[in-house]
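Trainee: I'll drop the sequence and a predicted model, then ask my questions.
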Amino acid sequence: MRTPAAPDRHRHRVLVVEDDDTIGRHLEAGLRGHDYAPTWCRTGAGALAEAARTPYDVLLLDLGLPDMDGLDVARDLRARLPDLLIVVLTARTEDIDVIAGLDAGADDYLVKPFSMTVLLARLRAHLRRQTVAAPVRKPVRLGDLVVDVSARRCALHDVEIPLRAKEFDLLAALAERVGEAVSRETLMAEVWDENWFGPTKTLDVTMAGLRRRLTEAAQAEDSPVRLPEITTLRGHGYRLERPPDPMG
């Protein structure tokens, strides 16, 4: 059973996946009261079916569902809907559980219990980032890697590397300052939002995913490739190192 979303196409459609009646009703009423168009599902299977027939902007996903693990729902919808904003709602407080949610494709997470005020602030931050138009920029070549910010493409030897939205934004922020130390605060402001509220663990998980995808792309090549290296600057942030020139 689900509660139908409002038909207003100008409001952000939010798919709420929560089996707890009290929390589900609270989320549905709070979102509708702040000009979102929510649809409430109580199962993972119901959410997957709903997302297949209706376009959504946001997914609020409880991990402890009665019929399947919420992580599987996140992975499935991330693969099908790369632009969907996924926010995990979880009672699991261990770091490994939070990291697993983000690594499954979630953009953010909130640990229960949380306030509607905090949730709405997070949604505004994410959606504001999605709607800001980026200026046209020239592609940045870093060894054999090309980062085209305007086209949102990252390619190695002309083969595109499939990056998640935040992974690409993070790489772009570093590529535009290649060789410079970039603080965590700067990356959070530019990749997420200048008014970001809450922990920055999502930055570390996104960085780990970016590094893994670049490494996997390099390993798939038949010949050696020159890739930039991302150096961790403890207590500060990160620096993207330009590959050495083969001509010396």
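Mentor: Nice, thanks for sending it over. Residues are numbered from 1 along each chain as shown.

Trainee: make it CA atoms for all contacts and neighbour counts henceforth
Mentor: OK.

Trainee: what about Leu110, which SS state?
Mentor: strand (DSSP: H, G, I helix; E, B strand; the rest coil).

Trainee: what's the answer for Arg141, then?
Mentor: What three-state DSSP gives for Arg141 is strand.

Trainee: go through this protein and flag its longest helix.
Mentor: helix 201-219 (DSSP state H).

Trainee: and that helix, what other elements does it pack with?
Mentor: Counting by 3 or more CA pairs under 8 Å, 6 or more residues apart in numbering; DSSP states H and E, the packing neighbours recorded for helix 201-219 are helix 95-103, helix 165-175.

Trainee: any buried residues in it, and which?
Mentor: Neighbour counts over helix 201-219 (16 or more other CA atoms under 10 Å) mark Thr202, Leu203, Val205, Thr206, Met207, Gly209, Leu210, Arg213, Leu214, Ala217, Ala218 as buried.

Trainee: could these be laid out in TSV, adding distance to Arg25?
Mentor: What follows is the buried residues of helix 201-219, written out as TSV (distance: CA to CA, whole Å):
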residue	distance to Arg25
Thr202	28
Leu203	31
Val205	31
Thr206	32
Met207	35
Gly209	34
Leu210	37
Arg213	39
Leu214	42
Ala217	44
Ala218	47
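
Trainee: would you point out the most distant pair within the residues you listed?
Mentor: The most widely separated members of the buried residues of helix 201-219 are Thr202 and Ala218, with 24.5 Å between them, by CA to CA.

Trainee: so how far is Glu241 from the closest residue to Ala47 other than its chain neighbours?
Mentor: Excluding the flanking residues, the one nearest Ala47 by CA to CA, 6 or more residues apart in numbering is Cys41, at 5.8 Å. Distance, Cys41 to Glu241, using CA to CA, to the nearest Å: 46 Å.

Trainee: of these two, which one has the most company?
Mentor: A direct count of neighbours by other CA atoms under 10 Å for Cys41 and Glu241 places Cys41 higher, at 23 against 19.

Trainee: now the end-to-end length of stretch 39-47.
Mentor: Termini of stretch 39-47 sit 9 Å apart (CA to CA).

Trainee: and what of stretch 14-27?
Mentor: End-to-end distance for stretch 14-27, by CA to CA: 10 Å.

Trainee: second structure follows, compare the two:
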Amino acid sequence: MPVDDDDTRPLTRRERVRRQTVDEIVERALELVDAGGAHSLSLASVGKAMGMTSPALYHYFASREALLDALVVAGYTDLGTAVEGAAHEAADRPAPDRLAAVAHAWRRWALDHPRRYSMLFTGSRRETVDPLESVGPISRSMLALVTTLQEIAPDGGAGGASADGAGDAAAFAASGTGAGGSGPARAAGLDEKLSHWGRSLGAPAGTGHPALRLALSTWYRVHGLVSLEIVGAFDTMGLDGGSLLTAEINSLVSEAGR
């Protein structure tokens, strides 16, 4: 029997019906996002798909933004499940293979759900803070990435950085990138933020800055490639996104092992 999220008591019949209705509203709304994008979504269109009036829909979602929050949570959960599943299926394979499995699972989900992906990462909500409920699913995906890269570069990698990130920080300082302060100060500040990010993910104690840097680098390279692919940027170039992603992963593994 379904139970309430906040305790272990059984749900009443009214609560079960309400939850089922909310789930169906989210499902219908995601179908509308798939058809026309999040920008075209309205409570009226969702109500029509549900066979409900707009005022009736307000009994379940107070506003369009509240409904979009629920769709974002559902999207991140689905993406996170796909990535975690790929990591689990590849658990007995070498770390570079697991990294490839995670990256390609991310790409496959984006290609299967391009408008949901845009809603999550590149849509009109980019200045809106994602609901807290979305943090867990996507964090688990990033944790799979971090732990895999820690295995690939346990002693630093990426130019011989030490496990505490000193070599990597020196390289960052020498690059002269970033704003404000000296290179070493900027590098230390970045490493502090990366450490905080790693802890928020639940990364194992001892996860080094190099693995966290590589995880961040992997994510924005995969995300950038996928974002270009779903808008057709590679079509006129005759390039295959899967092959490009494989090349990126091979490059990342090489960087991690240097």
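Mentor: Right, received. Where do you want to start? In this text, all values refer to a predicted model and were calculated from it rather than measured experimentally.

Trainee: what's the TM-score here?
Mentor: Taking TM-score structural alignment, normalised by the length of structure 1 as the basis, the two superposed chains have a TM-score of 0.28; 118 aligned residues with a CA RMSD of 5.9 Å.

Trainee: which residues touch Tyr238 of structure 1?
Mentor: Tyr238 of structure 1 is in contact with Leu174, Ala181, Val182, Ser183, Arg184, Ile230, Thr231, Thr232, counting by CA atoms under 8 Å, 6 or more residues apart in numbering.

Trainee: same thing but 6 Å
Mentor: Ala181, Val182, Thr231, Thr232 (CA atoms under 6 Å, 6 or more residues apart in numbering).

Trainee: show me the helices in structure 2, by range?
Mentor: Assigned by DSSP H, the helices in structure 2 fall at 13-36, 43-50, 54-57, 64-89, 95-112, 114-121, 135-152, 166-175, 183-201, 209-230, 241-257.

Trainee: now do the strands in structure 1.
Mentor: 2-3, 13-17, 37-41, 58-62, 85-90, 108-111, 140-142, 145-148, 153-156, 159-160, 181-183, 229-233, 237-241 (DSSP state E).

Trainee: wait, which of the ones you listed is closest to Val98 of structure 1?
Mentor: strand 108-111 (7.3 Å).

Trainee: what does that closest one contact?
Mentor: Contacts for strand 108-111 of structure 1 (CA under 6 Å, 6+ apart): Val87, Val88, Leu89, Thr90, Ala91.

Trainee: quick one: which of the buried residues of helix 201-219 of structure 1 is nearest Arg124 of structure 1?
Mentor: Taking CA to CA as the measure, Arg124 of structure 1 sits nearest to Thr202 out of the buried residues of helix 201-219 of structure 1, at 16.9 Å.

Trainee: so how far is Ala217 of structure 1 from the closest one?
Mentor: In terms of CA to CA, Thr202 of structure 1 sits 23 Å off from Ala217 of structure 1.

Trainee: likewise for Val73 of structure 1?
Mentor: Distance, Val73 of structure 1 to Ala217 of structure 1, using CA to CA: 26 Å.

Trainee: same question for Thr3 of structure 1.
Mentor: From Thr3 of structure 1 to Ala217 of structure 1 the distance is 43 Å (CA to CA).

Trainee: same question, Glu229 of structure 1
Mentor: For Glu229 of structure 1 relative to Ala217 of structure 1 (CA to CA), the value is 14 Å.

Trainee: likewise for Cys41 of structure 1?
Mentor: Cys41 of structure 1 is 37 Å from Ala217 of structure 1, by CA to CA.

Trainee: what does Ala175 of structure 1 give?
Mentor: For Ala175 of structure 1, the distance to Ala217 of structure 1 equals 18 Å [CA to CA].

Trainee: swap in Ala37 of structure 1?
Mentor: In this view, Ala37 of structure 1 and Ala217 of structure 1 are 39 Å apart by CA to CA.

Trainee: again, but for Arg184 of structure 1
Mentor: Counting by CA to CA, the gap from Arg184 of structure 1 to Ala217 of structure 1 is 26 Å.

Trainee: Val118 of structure 1 now?
Mentor: To Ala217 of structure 1, Val118 of structure 1 is 37 Å away according to CA to CA.

Trainee: next: Ala100 of structure 1.
Mentor: For Ala100 of structure 1 relative to Ala217 of structure 1 (CA to CA), the value is 22 Å.

Trainee: now distance to Ala51 of structure 1 too, for the strands of structure 1, in JSON lines please.
Mentor: Formatted as JSON lines, those follow (distance: least, CA to CA, whole Å):
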{"stretch": "strand 2-3", "distance to Ala51 of structure 1": "12"}
{"stretch": "strand 13-17", "distance to Ala51 of structure 1": "8"}
{"stretch": "strand 37-41", "distance to Ala51 of structure 1": "10"}
{"stretch": "strand 58-62", "distance to Ala51 of structure 1": "9"}
{"stretch": "strand 85-90", "distance to Ala51 of structure 1": "12"}
{"stretch": "strand 108-111", "distance to Ala51 of structure 1": "19"}
{"stretch": "strand 140-142", "distance to Ala51 of structure 1": "36"}
{"stretch": "strand 145-148", "distance to Ala51 of structure 1": "30"}
{"stretch": "strand 153-156", "distance to Ala51 of structure 1": "26"}
{"stretch": "strand 159-160", "distance to Ala51 of structure 1": "27"}
{"stretch": "strand 181-183", "distance to Ala51 of structure 1": "37"}
{"stretch": "strand 229-233", "distance to Ala51 of structure 1": "36"}
{"stretch": "strand 237-241", "distance to Ala51 of structure 1": "37"}
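
Trainee: and Arg25 of structure 1, which of these is closest to it?
Mentor: Nearest to Arg25 of structure 1 among the strands of structure 1 is strand 37-41; the distance by CA to CA comes to 8.3 Å.
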